[in-house]
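Novice: Give me a model of this one.
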Amino acid sequence: MSRRWTAILRPPLFHGGDETLTERLIAIGDIHGCRNALKTLLEAVDPGPQDIVVTLGDYVDRGPDSAGVIDELIALGKRTRLVSLMGNHEEMMLEVVRHGEPHHNWLRYGGVETLESYNFDGGLDFLSPEHDRFFDSLGDYFVTDDYFFTHAAYDPGLPLEEQSTEMLRWYSLTEGVPPQHISGKTAVVGHTANRHGEILDVGHLLCIDTYCYGGGWLTAVDLKTRKYWQASDDGVLRS
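Specialist: As a prediction, the model looks like this:
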C-alpha cells in the first residue's frame, strides 16, 4: 500500500478547556479495538473536566470492537480535555476508505476485525458522521509542559513541526530508541508493543503500548505522578 503523507503536520485540537487549569496529564497507549479494557481503565482513572487525556493512536484494528472504542472516545471527549493522535492503523484505514487505496495490507493487519465491528455490508461509507469528525480531529503530535506525544517516535534533530509522518506514525523502537529530542522534553509514545506488558522507560522516552489486543494490557499513565493503571480486555485491572 502506498502511503499518502499529510502535507502539514498538525497538533490535535482540545475538546474544551484552558491548559492553565490542568490537574492531571494522562496518556493512554494503543487500544486496538479493546473496548472492554478501555472502559475498565477509564472507570479506574476517572478523568475530570480539567484533566488532559492524550490517546496515542491505533484505536482500530486487531481487537474485537473498534467501532465501540471510537464511541467511548467520543464520549470521553465530552467530559474531559481529550487530545487524540493519529496512529498508523487509522492512516491505513482512512487511505482505503477515503482515498481508494488497495485494501490488502489494511485487512492483513487488523482491518477485517474493524469492518466486522462496523457491521460492514460491502460499502466503504460505513463511518458515521460522528466517527468521521473524530478521525478528522486527529493530530500528529502534542506538546505540553515537559512532555511531547507522538504515536510511534521522532527524529531527535528536527522540530516536531518538521517531522515526517513516516517517523511519527511508523518507526519501530525495535530499530533503535532515538536519543533525546532537541527540545529536551520527555517523549511519550506507543506503536512498538511491549509484549511482556511492562512500560518501556529509558528516561527521555516512555513507550506505553503494552500489547492489549494480544492478551496484554492497556496502559494509562499520569505523567506528573508516574502513577499507572493497566487493564486487560477481560476486565482485569492492575496499578
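Novice: CA atoms for contacts and neighbours, from now on please.
Specialist: Fine.
Novice: pretty sure His181 contacts Asp155?
Specialist: Yes. With contact defined as Cα atoms under 8 Å, His181 counts as touching Asp155 (7.3 Å).
Novice: Let me know the secondary structure of the residue positioned nearest the centre of the chain.
Specialist: Centroid-nearest residue in the chain, with Cα atoms, centre = their mean: Gly57, separated by 1.9 Å. Secondary structure, DSSP: H, G, I helix; E, B strand; the rest coil: Gly57 is coil.
Novice: What distance do you get for the closest residue to it other than its chain neighbours to Arg24?
Specialist: Among residues not flanking Gly57 along the chain, Gly87 sits closest, at 4.1 Å (Cα to Cα, 6 or more residues apart in numbering). Gly87 sits 23 Å away from Arg24, taking Cα to Cα, to the nearest Å as the criterion.
Novice: and the two? which has more neighbours close in?
Specialist: Set side by side, Gly87 and Arg24 show more neighbours around Gly87, with 27 against 17, by other Cα atoms under 10 Å.
Novice: Would you mind measuring from the more buried one to Arg238?
Specialist: 25 Å.
Novice: what's the answer for Leu200, then?
Specialist: Taken as Cα to Cα, the span from Leu200 to Arg238 is 17 Å.
Novice: Looking at these two, which one has more neighbours?
Specialist: Leu200 (17 against 12).
Novice: Make sure the more buried one is actually in contact with Leu206.
Specialist: Yes. Judged on Cα under 8 Å, Leu200 makes contact with Leu206 at a distance of 5.5 Å.
Novice: Let's see this one next, to set against the first:
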Amino acid sequence: MNRTLVIGDIHGGLKALVQLLERAEVTPDDQLIFLGDYVDGWSDSANVVTYLIELAKQNTCIFLRGNHDDLTHRWLRDGELNEKWLQHGGQSSIDAYRQFSEEEKEEHIRFFDQMVNYYIDKEERLFVHAGFTNQKGPEEEYTPTPFYWDRTLWEMALCIDPALEPGDIGYPKRLELFKEIFIGHTPVTRIGQTKPFKAANIYNVDTGAAFKGRLSLMDVYSKEVYQSDEVWRLYPSENGRN
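Specialist: Below you'll find the predicted structure:
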C-alpha cells in the first residue's frame, strides 16, 4: 500500500490501537506517524509503549513527543513527580509500570529518549503534537515546550476567516510555512466534533480517546479516516482521564 498514516493521541488505550490498526488493514509497507501522548489515561499505558517498540521493528514509525510522554519520561528516568501530572492521568502510568522489571523500564526510557519534537516531510508537511510559536518556524523555537504544550496554533486556526487564503493580509504567518500541519493534544470533541477536524491548513487528529471519544487514524494523502470504538467501551471498568 505504501501509505503514510498519522495516528492521534492514544493515552494508554492499547485495545483501541490494536483495533484501529486492524480496521485500517495496516501492513509493514505503511509508514506510521504517531502524534504523541501514548500514556496517561487507560490502564495499558506501559503496554502501549511495549507494543510500539515491537511495531517499529516491522513498520517505519515516527514517534512524536507529547506532553504526557515528557512527564512520564521524567518520572521513569529521574523519579520526578508533578502533581498536575498525577491528577491528569499520571497515576495510571505509575500503576501500569508496577509489574515491569527495571530492564523493561530501561528499554522504555530509551524509547522516550528517541522521540522527536516535530517532523517535516519532503512535501513540507509538519507533524507536531501540539504546535509551535515562532513565526520563523519550529527550528527557531528557543525551548521545546511549545511542541508538546502549545494550543495557540490550533486556537488561531479556528478563528481564521474561511475566506482568507495564504498570502492575504491577516492570514497567519505561522500557517504559511507549511503545506499542511497535523496535530493532536487538543481533543476536537471540545468543539463538538467526533472525527479529525480541519481548520485552515491544520488537521487535528485527537478525537478524545482519553475521555469519551475514539482513537483515530488518517491517511495523509487521501485523507481517509479510520476509527476505533469509543475507547471507554473497551475499558468499561475504568475512568480514563475523566
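Novice: Could you give the number of residues near Leu94 of structure 1?
Specialist: With other Cα under 10 Å as criterion, Leu94 of structure 1 counts 18.
Novice: Can you tell me what it aligns to in structure 2?
Specialist: For Leu94 of structure 1, the aligned residue in structure 2 is His73 (criterion: TM-score structural alignment).
Novice: Correct me if wrong, but its match is in a helix.
Specialist: Yes. Counting by three-state DSSP, His73 of structure 2 is part of a helix.
Novice: could you list every residue that touches it?
Specialist: Listed by Cα atoms under 8 Å, 6 or more residues apart in numbering, the contact set of His73 of structure 2 reads Ile109, Phe112, Asp113.
Novice: For the first one, pull up the helix or strand it's in.
Specialist: This points to Ile109 of structure 2. Element membership for Ile109 of structure 2, per DSSP states H and E: helix 102-113.
Novice: next helix or strand past that helix?
Specialist: According to DSSP H and E, the helix or strand after helix 102-113 of structure 2 is strand 118-120.
Novice: what's around Glu106 of structure 2, how many residues?
Specialist: Per other Cα under 10 Å, the neighbour tally for Glu106 of structure 2 reads 14.
Novice: next one: Asn194 of structure 1
Specialist: Count around Asn194 of structure 1 with other Cα under 10 Å applied: 18.
Novice: Can you tell me what it aligns to in structure 2?
Specialist: Asn194 of structure 1 maps onto Val188 in structure 2, by TM-score structural alignment.
Novice: and if you look at Val60 of structure 1?
Specialist: By TM-score structural alignment, Val60 of structure 1 lines up with Val39.
Novice: which ones are touching that match?
Specialist: By Cα under 8 Å, 6+ apart, the contact set of Val39 of structure 2 is Ile10, His11, Gly12, Ser45, Ala46, Val48, Val49, His68, Asp69, Thr72, Ser93.
Novice: at 6 Å instead, please
Specialist: His11, Gly12, Ser45 (Cα atoms under 6 Å, 6 or more residues apart in numbering).
Novice: do Arg169 of structure 1 as well
Specialist: Gly87, Asn88, His151, Ala152.
Novice: so which of those residues comes closest to Val221 of structure 1?
Specialist: Comparing the contacts of Arg169 of structure 1 against Val221 of structure 1 with Cα to Cα places His151 closest, at 15.1 Å.
Novice: What's the match for Gly213 of structure 2 in structure 1?
Specialist: That one, Gly213 of structure 2, aligns with Gly216 by TM-score structural alignment.
Novice: Excluding chain neighbours, what is closest to that match?
Specialist: Gly197 is the one closest to Gly216 of structure 1 (Cα to Cα, 6+ apart), at 5.5 Å.
Novice: Tell me how many other residues surround that neighbour.
Specialist: 18.
Novice: Likewise for Asp145 of structure 1?
Specialist: Neighbours of Asp145 of structure 1 using other Cα under 10 Å come to 10.
Novice: again, but for the one 5 residues further on
Specialist: If you count neighbours by other Cα under 10 Å, Thr150 of structure 1 ends up with 30.
Novice: Name the nearest residue to the alignment partner in structure 2 of it, sequence neighbours excluded.
Specialist: Matched to structure 2 by TM-score structural alignment, Thr150 of structure 1 sits across from Val128. In space, and not counting its chain neighbours, Val128 of structure 2 is closest to Tyr118: 4.7 Å by Cα to Cα, 6+ apart.
Novice: Could you double-check that Phe132 of structure 2 sits in contact with Pro146?
Specialist: Yes. At 5.1 Å, Phe132 of structure 2 counts as touching Pro146 under the criterion of Cα atoms under 6 Å.
Novice: Looking at those two now, which is surrounded by more residues?
Specialist: A direct count of neighbours by other Cα under 10 Å for Phe132 of structure 2 and Pro146 places Phe132 higher, at 27 against 22.
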